[in-house]
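> Show me how the following folds:
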Amino acid sequence: MQLGDDSVPRPQRAGLFTRLRNNFLTGLIVIAPIGLTFWLIWSVIGWIDSWVLPFVPARYRPDIWLLNQFDIDLDIRGIGVGFFLLFTLLVGWLAKGLIGRSILRWSENLVQTMPVVRSVYSGLKQIAETILAQDQSSFEKACLVEYPRKGIWAIAFISTTAKGEIKARAGAPMMSVFLPTTPNPTSGFLLFVPEEDVIILDMSVEDAAKLVISAGLVYPSSQVPDQVPAGATVVR
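Alright, predicted model coming up:
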């Protein structure tokens, strides 16, 4: 074969449209997570402001003061969030004192006399105490359980070991696990599974949540499987 033989195929350069499309998709991958994050934070702040600001007197609002003094109509987001944080700190400080504990105990006793309100308040209080407890995490570890049938495995989160009547009637050590749905892990199913049927994973709860939310496309870098599915992204 002679040098410079024209019969050897040469790789074709991508067209202008293909390069523009690839650049656009790359930029979208970079911008979308950042933009959605800021949009979500901005929306949550605005939602909190819309609920809190109507209860704040006008003389304590900086935007009203600027409008009255300098005729500057400025939409300052976050004022309601600031008042909410201050109010929460004040309530927490009062609740730790003797007078605050007495008022809180009296209020709870009053709520317990209301049939419907009592059930709603007790449930919400238990959920808040479980989620916001500072001395324990919401979930202990991530695990694998066979669901919805034998041979099919799903990621779940271990809540705790079964207690009370469930433990007594099961006849075997059981674990309560939360099986999240994809892509919304806040909804799911509560399952009581025998301990011997639970495979505990080394990955953290946060990494397992990413795997669930991404529908199996995002794997934690510390626990990369032997064969990553085509198109999967490894978190670095």
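> make it CA atoms for all contacts and neighbour counts henceforth
Noted.
> helix or strand right after the helix or strand harbouring Leu85?
Applying DSSP states H and E as the criterion places Leu85 in helix 79-96. Sequence order places helix 98-112 as the next helix or strand after helix 79-96, per DSSP H and E.
> List the contacts of that next one.
Helix 98-112 is contacted from outside by 94-95, 117-118, 121, using CA atoms under 8 Å, 6 or more residues apart in numbering.
> what about 7 Å?
Here helix 98-112 makes contact (CA atoms under 7 Å, 6 or more residues apart in numbering) with 94-95, 117-118.
> Going through those residues, which ones are buried?
Ala95 (16 or more other CA atoms under 10 Å).
> What are the buried residues along the helix holding Leu85?
Buried residues in helix 79-96, counted by 16+ other CA under 10 Å: 79-81, 83-84, 95.
> and for comparison, fold this next one:
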Amino acid sequence: MMARATRRSVFISPFKGLRPTFQPPKSPSDLATGPGGRFLGLMSDTPEKSTFASRLGHNFLTGLFLLLPVGLTLYVVSVLLDLMGTFIQPAIKDGLVWLWTYAEQPAPDFTVGLYRQLVVISSALVMIFILVIVGYLSKRLFGKVLHRWFATALERIPGLGALYGTIRQMVDALSGRNKDTFRRVVMVEFPRPGMWSIAFVTHEQPTIFSEAIGKPVVNVFIPAAPAPTTGVILQVSPDEVRETKLTVGEALGLLMSFGAVVPKPASKE
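Next up is the predicted model:
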């Protein structure tokens, strides 16, 4: 018993006379300046020193993001012109060969080098001219009649007519020519309650779906971002739709910009 008390006194004796003091927990700044601060300093919010390489990279990214919309727009236009010019390039090539022959000069090879670029540029110019003429005629009576006749003839072809009709309606809706396709911009709860998505009302009274469900519904198209040509179609009750003041063009711009381009309320006044 005496030995146990002696061991206990030996363990406690070094701590006699010490008053316990309360030390509040250290703040992150105190920890950073104390032991181990070198490691925590790497995780602090202090800005990094600006170096020539960092400034160069920042300027590069800034220029890239500024020119990226212009570059993508020109790329899409060039792809479309090249796609449509595929049917024009053989005729342009034959025309250039005829010009060289008419000038009594040996015709060069128009499939390589600068002569190939000459064919491509000439085809693009011809396609631009054709598109301008078609757009001009489409606003006149003769052009409207011709377009209606061509569309009717194409829609009568089995298989091809359905494909043409779908593509034409989609293009008319996105270009704003057919305002009845995307009637108004709304918001619906999708993909789960509490999460809202932009949607377009495409049909106010789809009777076939209302009869199947047993209550009035509307057709809404929920587009995907940044390509609003794809998405899902839902049949929802009219009271589950929330109206917005966005136009179709503003909603499309919002989608294609990943939600970055939000119209200001003042612009609606």
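> Quantitatively, what TM-score do the chains reach?
For this chain pair, the superposition-based TM-score is 0.66 by TM-score structural alignment, normalised by the length of structure 1; 201 aligned residues with a CA RMSD of 3.9 Å.
> circling back to that earlier point, what is the nearest of the buried residues of helix 79-96 of structure 1 to Lys210 of structure 1?
Lys210 of structure 1 lies nearest to Val81 out of these, by CA to CA, at 28.4 Å.
> show me what contacts that closest one?
Residues in contact with Val81 of structure 1 (CA under 7 Å, 6+ apart) are 45, 48-49.
> Save these as TSV, and put in distance to Ile29 of structure 1 and neighbour count too.
Putting these into TSV (distance: CA to CA, whole Å; neighbours: other CA atoms under 10 Å) gives the following:
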residue	distance to Ile29 of structure 1	neighbour count
Ile45	25	17
Ile48	29	17
Asp49	31	20
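> Ile222 of structure 2 -> structure 1?
When structure 1 is aligned by TM-score structural alignment, Ile222 of structure 2 is paired with Leu179.
> Now that match. Nearest residue, chain neighbours left out?
Distance criterion CA to CA, 6 or more residues apart in numbering; nearest residue to Leu179 of structure 1, sequence neighbours excluded, is Ala156 at 4.4 Å.
> Map that neighbour across to structure 2 for me.
Superposed on structure 2 with TM-score structural alignment, Ala156 of structure 1 falls opposite Ala199.
> I figured that match hits Phe221, correct?
Yes - counting by CA atoms under 7 Å, Ala199 of structure 2 touches Phe221, with 5.4 Å between them.
> Compare these two (neighbour count), which wins?
Ala199 (29 against 22; other CA atoms under 10 Å).
> what sits against that one?
Counting by CA under 7 Å, 6+ apart, Ala199 of structure 2 makes contact with 185-188, 220-223.
> what does Ala32 of structure 1 align to in structure 2?
Aligning on TM-score structural alignment places Ala32 of structure 1 opposite Leu68 in structure 2.
> which element is Thr181 of structure 2 on?
Judged by DSSP H and E, Thr181 of structure 2 forms part of no helix or strand.
> and it, how far is that from Val119 of structure 2?
Distance, Thr181 of structure 2 to Val119 of structure 2, using CA to CA, to the nearest Å: 40 Å.
> neighbour count winner among the two?
With neighbours defined as other CA under 10 Å, Thr181 of structure 2 and Val119 compare such that Val119 has more, 23 against 17.
> What about Ala19 of structure 1, how many residues nearby?
In this structure residue 19 of structure 1 is Arg, not Ala. 12.
> ugh, typo on my part, it should be Ala162 of structure 2
Number of residues near Ala162 of structure 2 (other CA under 10 Å) recorded here: 14.
> And the strands in structure 1?
Applying DSSP state E to structure 1 gives strands spanning 142-146, 153-161, 174-180, 188-194, 199-200, 218-220, 233-235.
> I'd like to know which of these is closest to Val56 of structure 1.
Closest approach to Val56 of structure 1 among those is made by strand 188-194 (38.3 Å; CA to CA).
> Superpose on structure 2 and give me the mean offset of that closest one.
For strand 188-194 of structure 1, the mean deviation from structure 2 after alignment is 0.9 Å (mean CA distance after the TM-score superposition for structure 1).
> Then stretch 30-43 of structure 1?
Looks like 1.6 Å for stretch 30-43 of structure 1 (mean CA distance after the TM-score superposition for structure 1).
> which ones are touching the match of Ile222 of structure 2?
Going by CA under 7 Å, 6+ apart, Leu179 of structure 1 touches 155-157, 188-190.
> go again using 6 Å as the cut-off
156, 188-189 (CA atoms under 6 Å, 6 or more residues apart in numbering).
> In CSV: those, plus distance to Pro220 of structure 1.
As requested, the contacts of Leu179 of structure 1 are exported to CSV (distance: CA to CA, whole Å):
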residue, distance to Pro220 of structure 1
Ala156, 16
Gly188, 22
Phe189, 24
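> ok, those vs Ala14 of structure 1, which is closest?
Nearest to Ala14 of structure 1 out of the contacts of Leu179 of structure 1 is Ala156 (CA to CA; 44.3 Å).
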